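Trainee: what's the 3D shape of this:
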Amino acid sequence: MRSYLLLVLLCVSILSCAQDKTPIAGETEFQKEINSDYKDATTSPLKDKDRKNFKGLDFFKFDSTFVVKTNLKRTLDSKWFKMQTTTSRVSDERVYGVLTFKLKGKDYKLNVYQGKASMKTEGYEDYLFLPFLDNTNGEHSYGGGRYIDLRIPEGDTIEIDFNKAYNPYCAYNEKYSCPIVPRENYLDLEVKAGVKTFKKH
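Mentor: Okay, here's the model as predicted:
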């Protein structure tokens, strides 16, 4: 009888523990992944006070019209330059290429960048950095623009999924040094996709 009671208590305790563990919020894999990283103290850019009650970031609703195929025109002879950041640090970057695409019936182009540091970092040798500004900045999304991570393709096309646009870490914590989006990477439309502005506590 005693062992049976212990078994019942154990089951109740396991169930209550399982119920206490809140599932990671998010409608897409990207949303779940970023929410998981931001909830974890070892990977989160959030301040302790903001992470304490963190339930998940705010996202625009997933919109497949913001997933676009782009044509990549490489500019491999481009010069390295010092990309300004939100601190005194500068980042050695170059324009890897120009991405041209149609979005909402109009033609757009964005520069995609390659960093010297990432080329020497294991696992990031083929990393490309796509920062951009749009007409949601300052109201629905972070005022300083957002970023998208890309990889060097084998051919001349790259898919951009604006639903994976995320805020620089300095949107959450001023201790971070974040590249400032070059003005030429401004899109004259509202990109209602990706991460929204962060409401600090």
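
Trainee: From here on, just use CA atoms for contacts and neighbour counts.
Mentor: OK.

Trainee: where do the helices sit along this structure?
Mentor: 2-20, 29-39, 48-52, 116-119 (DSSP state H).

Trainee: if you compare these, which one is most tucked away?
Mentor: Using mean count of other CA atoms under 10 Å, the stretch among the helices of the chain with the largest mean neighbour count is helix 29-39, at a mean of 17.

Trainee: Run through the residues that contact the most centrally placed residue in the chain.
Mentor: Against the mean C-alpha coordinate of the chain, by CA atoms, centre = their mean, the closest residue is residue 166 at 2.8 Å. Residue 166 is in contact with 146, 147, 148, 194, 195, counting by CA atoms under 8 Å, 6 or more residues apart in numbering.

Trainee: where's it relative to residue 35, distance?
Mentor: 11 Å (CA to CA, to the nearest Å).

Trainee: Show me which strand runs longest in the chain.
Mentor: Ranked by number of residues, the top strand in the chain under DSSP state E is strand 90-103.

Trainee: Can you name every helix or strand that that one contacts?
Mentor: Contact analysis of strand 90-103 by 3 or more CA pairs under 8 Å, 6 or more residues apart in numbering; DSSP states H and E lists strand 67-74, strand 81-84, strand 106-115, helix 116-119 as its packing neighbours.

Trainee: Report all helices and strands that the third one contacts.
Mentor: What that stands for is strand 106-115. Taking 3+ CA pairs under 8 Å, 6+ apart as the contact cut, strand 106-115 packs with strand 90-103, strand 127-132.

Trainee: The structure of the following sequence is requested for comparison with the preceding one:
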Amino acid sequence: MYNDLQKGLILILILVIAGCGDGKKYHDEQSTEMLESLDTDVASIIEFQKKLNKEFSDPETSPLPDRYRKDFKGLDFFEPDTSYAVKATFLRTPDAMPFLMPTNTERMSMEVIFGIVTFQLKGNTYELEVYQNEELKSQEGLEDYLFLPFTDATNGEETYGGGRYIDLKIPEGDLMVIDFNKAYNPYCAYNKKYSCPLVPKQNSLDIEIFAGVKAFK
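Mentor: Predicted coordinates:
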């Protein structure tokens, strides 16, 4: 929902037909400068949206069926809102054991809780689990790739009912940036032939996240 950072879109969205073929979407490097600025400039968000639209327009990387892609004009995004880019503390969970994460099909995805992120948003404190895929971490270029799925109070209305994903990287220290403006839908939101990890209930936010990709209509 992987090796070429410009191709693919989702962490471990595997074609049901093929049973494999992992591909991850592009994500930016997280530097010390970004931690200081929170990477909240609107230009960065617009660039993310452009890259996502480019991937969806390309038949080689798009999850859209041909009947939708031929008339595709662009995904529907919330307006960039830098208040949804937050600095989070990152706590490693080195003793966590791998587990099978359910998907929307019979397939199970082998994941491990790599860490817990804690952040403040709209005056409240939240915690979310961040995962690392056991297969992907052995692939070149994906050793530091992390997966943050979440649900929020917009699901089923403004956004996809099954929740959304954010791509992250293992931080050098105990801080990382989570930019909800870069939240995207799993491939199964666009095409039923994809198998997508389901968001664990512990990653449910009780607030509305008016940022990132909206529901596909």
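
Trainee: Pull the most distant pair out of the contacts of residue 166 of the first structure.
Mentor: Greatest spatial distance among the contacts of residue 166 of the first structure (CA to CA): 148 and 195, at 10.7 Å.

Trainee: what's the average distance of the longest strand of the first structure to the second structure?
Mentor: Relative to the matching residues in the second structure, strand 90-103 of the first structure has an average distance of 0.5 Å after the fit, by mean CA distance after the TM-score superposition for the first structure.

Trainee: Tell me which of the helices of the first structure approaches residue 85 of the first structure most closely.
Mentor: Judged by CA to CA, the one of those that comes nearest to residue 85 of the first structure is helix 116-119, at 14.7 Å.

Trainee: what's the matching range in the second structure for the closest one?
Mentor: Following TM-score structural alignment, the aligned partner range for helix 116-119 of the first structure in the second structure is 134-137.

Trainee: sorry, back to before: now do the longest strand of the first structure: which range of the second structure does it align onto?
Mentor: Mapped onto the second structure using TM-score structural alignment, strand 90-103 of the first structure covers residues 108-121.

Trainee: so how far is the matching stretch from its chain's centroid?
Mentor: Averaged C-alpha coordinates place stretch 108-121 of the second structure at 12 Å from its chain's average position (CA atoms, centre = their mean, to the nearest Å).

Trainee: just stretch 61-75 of the first structure next, same as before
Mentor: 15 Å.

Trainee: cool, and stretch 15-22 of the first structure?
Mentor: Taking CA atoms, centre = their mean, one finds the center of stretch 15-22 of the first structure at 29 Å from the center of the full chain.

Trainee: just stretch 148-162 of the first structure next, same as before
Mentor: Distance of stretch 148-162 of the first structure from its chain centroid, counting by CA atoms, centre = their mean, is 15 Å.

Trainee: Can you check which part of the second structure that stretch sits on?
Mentor: The alignment of stretch 148-162 of the first structure onto the second structure (TM-score structural alignment) spans residues 166-180.

Trainee: how about that stretch: buried residues?
Mentor: For stretch 166-180 of the second structure, the buried set under the neighbour-count rule, 16 or more other CA atoms under 10 Å, comprises 166, 167, 168, 169, 170, 171, 175, 176, 177, 178, 179, 180.

Trainee: need the contact list for the aligned partner of residue 57 of the first structure in the second structure.
Mentor: Alignment note (TM-score structural alignment): residue 57 of the first structure maps to residue 75 of the second structure. Going by CA under 8 Å, 6+ apart, residue 75 of the second structure touches 53, 213, 214, 216.

Trainee: Of the residues you listed, which are reproduced in the first structure?
Mentor: Using both residues aligned by TM-score structural alignment, their matches' CA atoms under 8 Å, the first structure keeps these contacts from those: 53, 213, 214, 216.

Trainee: now, which of those residues sits nearest residue 159 of the second structure?
Mentor: residue 214 (4.6 Å).

Trainee: Kindly confirm my reading that residue 33 of the second structure is in a helix.
Mentor: Yes. Using DSSP: H, G, I helix; E, B strand; the rest coil, the assignment for residue 33 of the second structure is a helix.

Trainee: Please report the distance of it from residue 177 of the second structure.
Mentor: The value you get for residue 33 of the second structure to residue 177 of the second structure, if CA to CA is used, is 11 Å.

Trainee: shared neighbours, residue 148 and residue 195 of the first structure?
Mentor: Going by CA under 8 Å, 6+ apart, residues that sit against residue 148 of the first structure and also against residue 195 are 164, 165, 166.

Trainee: Quote the end-to-end distance of stretch 146-159 of the second structure.
Mentor: Terminal residues of stretch 146-159 of the second structure lie 22 Å apart, using CA to CA.

Trainee: With stretch 69-89 of the first structure instead?
Mentor: In terms of CA to CA, the two terminal residues of stretch 69-89 of the first structure are separated by 33 Å.

Trainee: got it, and stretch 174-189 of the second structure?
Mentor: 33 Å.

Trainee: next one: stretch 16-31 of the first structure
Mentor: 26 Å.

Trainee: Buried residues, stretch 104-123 of the first structure. List them.
Mentor: Those would be 108, 109, 110, 111, 112, 113, 114, 115, 118, for stretch 104-123 of the first structure by 16+ other CA under 10 Å.

Trainee: pretty sure the last one contacts residue 125?
Mentor: Yes. Distance between residue 118 of the first structure and residue 125: 5.8 Å, which falls inside the contact criterion (CA atoms under 8 Å).
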